[in-house]
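J.: no sequence on hand, only this structure:
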């Protein structure tokens, strides 16, 4: 972190970026619902097959490389000599840009030229044109990573936040409008998938153009002669980028495994082509639900982890341990509340969002991954703050290998239920290994036994109330509304009631202290509510 803007400015920038990231994640999850409603389960399958293929490089560069570049530039900016500082900054940016350009060209050639091979490996040759279209997105990434990293290194998060929201708004608008036109005219599902991929490329392009324009207006283009050696810079930026983005890459990696295994294994088990596509599409309904469920954990990692990194470097004063314990307890609390709530109302939420309640039991199991994912997101970020990169990467790779093996073993036997089980086991193993490693490293207890007891009491209260609510609400609504509107009324009301009960019991039992709520994103209101509930009468 550059000394010139300090912790206060950094946290203010991080808060802006946190809000933007939450908006982007919510938009990213929500647009999939109307998209699925327009194209159906088969059309949703088409898009979800290709999405992780093109997204892995995007996440690695626009997220991982950008953060790595920002850290390297910020460390460089702590140098006292202004001339040397600027020369090294310019040289570093040029080296990384050339390296990323080579990487992006290699990825582009691999995706564009190998589209048929990838599509055939998935078992669906018609996906090749979509992969080719998506390959163009990687050409934007080198410049985008450099510009984002440069802004972040100076603690200037506003332009990044604006470009992220603008990019996602353009992407969502284009996808939904284009899909509506396609389904109203040609009704081609693969054509709709093509539009969705074009929208993803277009959104990334306009986001970069906005950010690039703001960068040029503010700083101009880097100048100067190279004074640094290429290899040390390339090595450092590669290792840093992988460590920073590995938790996000992990989720995409799991989706990629599903893209390459589920459909082809369903066909091998004797399932009809049409039914296999629809089954995979229904299974993919869980993805936006999980994405929304881990939003709070992602916000926690963005908002609290900088505090952890800052505290861990201090020689005296308050340590990072209380913040680590709070991060763990908050991520488990919200992750568990989100997954349990979704399990309880899944048949209604499934029909409300996606027209039918098909495979609700599979989706109930699918959304349980929110809990280990919440732990993984926050713990990998905390360990990065301590400079621990190799062990966390090894733990995530272990879980990923388990996912691959279990998919191959179980999908032919259990269908998509096997894929859901494989994901949960892989993520749970990674989460447990990360927890054990951090506890051993710091010699701390992450939460007292009373914490789990209180969360258990709140969970039981929510479960009982929601089950009772869902016994009566559909009966009251059925005479007046169609099946889907009954699902809307029952599902939404149950979500609201369940959330209210859960958070009220959590506040009454003081699962988190009031001062801890104040440290969490948007926790001030919860602290006030908790004080009101526990006031002495």
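T.: Arrived safely, thanks for sending. Please read these numbers as outputs of a predicted model, since none were measured by experiment.
J.: please count neighbours and contacts with C-alpha atoms only from this point.
T.: Noted.
J.: please name the residues that touch the residue lying closest to residue 338 once chain neighbours are set aside.
T.: Distance criterion Cα to Cα, 6 or more residues apart in numbering; nearest residue to residue 338, sequence neighbours excluded, is residue 293 at 5.6 Å. Counting by Cα atoms under 8 Å, 6 or more residues apart in numbering, residue 293 touches 335, 338, 339, 370.
J.: before we move on, what about residue 70?
T.: 148, 149, 150, 151, 152, 153, 154.
J.: and if we set it to 10 Å?
T.: 1-2, 64, 76, 145-155, 237 (Cα atoms under 10 Å, 6 or more residues apart in numbering).
J.: quick check, nearest of the residues you listed to residue 525?
T.: Using Cα to Cα, residue 155 comes nearest to residue 525 of the contacts of residue 70, at 27.9 Å.
J.: from residue 316, how far out is that closest one?
T.: Counting by Cα to Cα, to the nearest Å, the separation of residue 155 from residue 316 is 25 Å.
J.: give me the more crowded residue out of the two.
T.: Between residue 155 and residue 316, counting by other Cα atoms under 10 Å, residue 155 is the more crowded of the two (23 against 8).
J.: any chance you could map the helices in the stretch 151-300 of the chain?
T.: With helices called from DSSP state H, counting those that start in this stretch, the stretch 151-300 of the chain shows them at 158-184, 189-219, 230-268, 273-283, 286-293, 295-303.
J.: ok, structure two:
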């Protein structure tokens, strides 16, 4: 019964997160269509600030609190309440300076609004942690839906206000307010479910433990957000440095930011499928079943590679019609094509991080993310100066590659992986898919409707080729399909 409850909880959260990811991926499309690339640029410049707080309150801090007792949670609440208020006041005072460091003083209003998420942060984080500790996943899922639905609704309001005469910055301020109102909606809902009475404070050992675990849980969720934060402080400044005007720099950065939506779409299926196996891997580790643990690790990694590379290579080949259909132009298609490779590395990093958390190897994650970010910063400076906005995409993928390699070197020391048997067949499948998709994109498309038809044709062809190869050549085995959504139906097709 306990095993079924755990599995059902995983399914509830997986379905909820799938829906939330779809919403997160899609809202940027109408936003760019109405406000243009300059509007998307303004939103994306400030978004990482609010997103970091949201990730800490909705994911990282609750994961840490769920491992300890109620008294610990109350102590954490007191710490978070005081520190978040101090941070809010400090950052509000320096919002103008931060905007100037980003290269655009007009962002200061949006920055101040984004910081409001610090107000409900402490309560939401601790309440979710307490509910997670009691395995009340349905309540958590509802709070996440409330948060996301309010946020997207307010973003749509911001889009409407732009059509009524608001500037891209004023509309952006309304849109970013959605993050605060969304978390506040979750706070009001959780108050009915959870009571918190702060008592005492964390001692030095508990404080160090809390900060350390929060950091490493956050790394699982903050990968692309941290890379985007680097871009917020470097890309615009570097483009202006090499001679672009503020107007042209905003447009180029906005076009580059289109990639965030496409990458999010590529990650939806990858992470939802692959992470289903992590609870099974953790259980095998706790019970000392090492062969099963290695089998689950190999399966999880194989599924990650298969789905992430299929999504990444598919998006890369279809980037021109996708770009025209979704965003009204196919400008900088080469830049976005390079950017799509990030899907592979982000998916692998998420999986590797989960696998290393099971073995409690935290330091390598910190080393990996720092090395990746340093690579990203240095290459941004070098490559944007020489290649413009294309350099930012190359720097992003290179930084993620460094992070991936560092984690992989530790993974192979802790797990015995069996992946070679499917590699050749899968590379041949991706090559065949790319050849077919390149033939399809030679079809004429000059407007959004024709781009949509070419995109759908390419997606259908890619799914058929990949699906046929996966079933015909058993790239994913019957036992592995059993752990995935619709797996039993796929097994019937294989037979």
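T.: Yep, it's here. Just so you know, these numbers come straight off a predicted model, no measurement behind them.
J.: overlay the chains and give the TM-score.
T.: Once superposed, chain against chain, the TM-score is 0.96 (TM-score structural alignment, normalised by the length of the second structure); 495 aligned residues with a Cα RMSD of 1.8 Å.
J.: one step back: map the residue nearest to residue 338 of the first structure onto the second structure.
T.: Using TM-score structural alignment, the partner of residue 293 of the first structure in the second structure is residue 266.
J.: circling back to that earlier point, can you flag which of the contacts of residue 70 of the first structure belong to strands?
T.: Counting by DSSP state E, those place none of their members in strands.
J.: now list the buried members of those residues.
T.: 1-2, 64, 76, 145-155, 237 (16 or more other Cα atoms under 10 Å).
J.: closest to residue 489 of the first structure among those residues?
T.: Nearest member of those to residue 489 of the first structure, counting by Cα to Cα, is residue 64, at 41.3 Å.
J.: what does the closest one align to in the second structure?
T.: Matched by TM-score structural alignment, residue 64 of the first structure corresponds to residue 60 in the second structure.
J.: likewise for residue 232 of the first structure?
T.: By TM-score structural alignment, residue 232 of the first structure lines up with residue 205.
J.: what's the answer for residue 116 of the first structure, then?
T.: By TM-score structural alignment, residue 116 of the first structure lines up with residue 96.
J.: need the contact list for its match.
T.: 102, 104, 105, 106, 107, 108, 109, 111, 112.
J.: give me the element it is part of.
T.: helix 95-102 (DSSP states H and E).
J.: how far away is the residue nearest to residue 338 of the first structure from residue 418 of the first structure?
T.: 21 Å.
J.: just among the contacts of residue 96 of the second structure, which is most surrounded?
T.: Neighbour counts for these peak at residue 111, which has 26 neighbours (criterion: other Cα under 10 Å).
J.: state the distance from that residue to residue 28 of the second structure.
T.: Taken as Cα to Cα, the span from residue 111 of the second structure to residue 28 of the second structure is 19 Å.
J.: residue 422 of the second structure too?
T.: When residue 422 of the second structure is compared with residue 28 of the second structure (using Cα to Cα), they lie 36 Å apart.
J.: same question for residue 187 of the second structure.
T.: Distance from residue 187 of the second structure to residue 28 of the second structure, by Cα to Cα: 25 Å.
J.: pick the most buried one from the helices of the stretch 151-300 of the first structure.
T.: Stretch with highest mean neighbour count among the helices of the stretch 151-300 of the first structure: helix 295-303 (a mean of 24; mean count of other Cα atoms under 10 Å).
J.: okay, the angle between it and helix 286-293?
T.: Calculated by axes from the mean of the first three to the mean of the last three Cα atoms, to 10 degrees, helix 295-303 of the first structure forms an angle of 50 degrees with helix 286-293.
J.: what angle sits between helix 295-303 of the first structure and helix 230-268?
T.: Put simply, helix 295-303 of the first structure runs at 170 degrees to helix 230-268, going by the same axes, to 10 degrees.
J.: helix 295-303 of the first structure vs the second structure, average distance?
T.: Superposing on the second structure and averaging over aligned pairs (mean Cα distance after the TM-score superposition for the first structure), helix 295-303 of the first structure comes out at 3.1 Å.
J.: now for that helix, which elements pack on it?
T.: In terms of contacts (3 or more Cα pairs under 10 Å, 6 or more residues apart in numbering; DSSP states H and E), helix 295-303 of the first structure is packed against helix 6-30, helix 305-312, helix 321-354, helix 370-385.
J.: any idea what residue 171 of the first structure aligns with in the second structure?
T.: Residue mapping for residue 171 of the first structure onto the second structure gives residue 151, with TM-score structural alignment as the criterion.
J.: OK, contacts around the nearest residue to that match once chain neighbours are set aside?
T.: Leaving aside its sequence neighbours, residue 151 of the second structure sits nearest to residue 178 (Cα to Cα, 6+ apart; 4.1 Å). With contact taken as Cα under 10 Å, 6+ apart, residue 178 of the second structure is in contact with 113-114, 117, 147-158, 172, 184.
J.: wait, residue 335 of the second structure touches residue 396, no?
T.: No. Look at residue 335 of the second structure against residue 396 with Cα atoms under 10 Å: they stay out of range, at 11.1 Å.
J.: more neighbours, those two?
T.: Using other Cα under 10 Å, the more surrounded residue of residue 335 of the second structure and residue 396 is residue 396, with 26 against 20.
J.: what residues in the first structure pair up with stretch 9-25 of the second structure?
T.: The aligned range for stretch 9-25 of the second structure is 13-29, by TM-score structural alignment.
J.: comparing that stretch with the second structure, how large is the average distance?
T.: Distance for stretch 13-29 of the first structure, averaged over aligned residues: 0.7 Å (mean Cα distance after the TM-score superposition for the first structure).
J.: for stretch 411-424 of the second structure, measure first residue to last.
T.: One end of stretch 411-424 of the second structure sits 22 Å from the other (Cα to Cα).
J.: what sits up against that stretch?
T.: So stretch 411-424 of the second structure is contacted by 290-291, 293-299, 301-302, 305-306, 352-353, 355-356, 359, 361, 405, 408, 429, 470, 473-476 (Cα under 10 Å, 6+ apart).
J.: against residue 266 of the first structure, how distant is residue 403 of the first structure?
T.: 17 Å.
J.: then residue 143 of the first structure?
T.: 41 Å.
J.: likewise for residue 249 of the first structure?
T.: Distance from residue 249 of the first structure to residue 266 of the first structure, by Cα to Cα: 25 Å.
J.: now swap in residue 352 of the first structure and tell me
T.: Residue 352 of the first structure is 27 Å from residue 266 of the first structure, by Cα to Cα.
J.: map residue 277 of the first structure across to the second structure for me.
T.: So residue 277 of the first structure corresponds to residue 250, using TM-score structural alignment.
J.: appreciated, that's everything.
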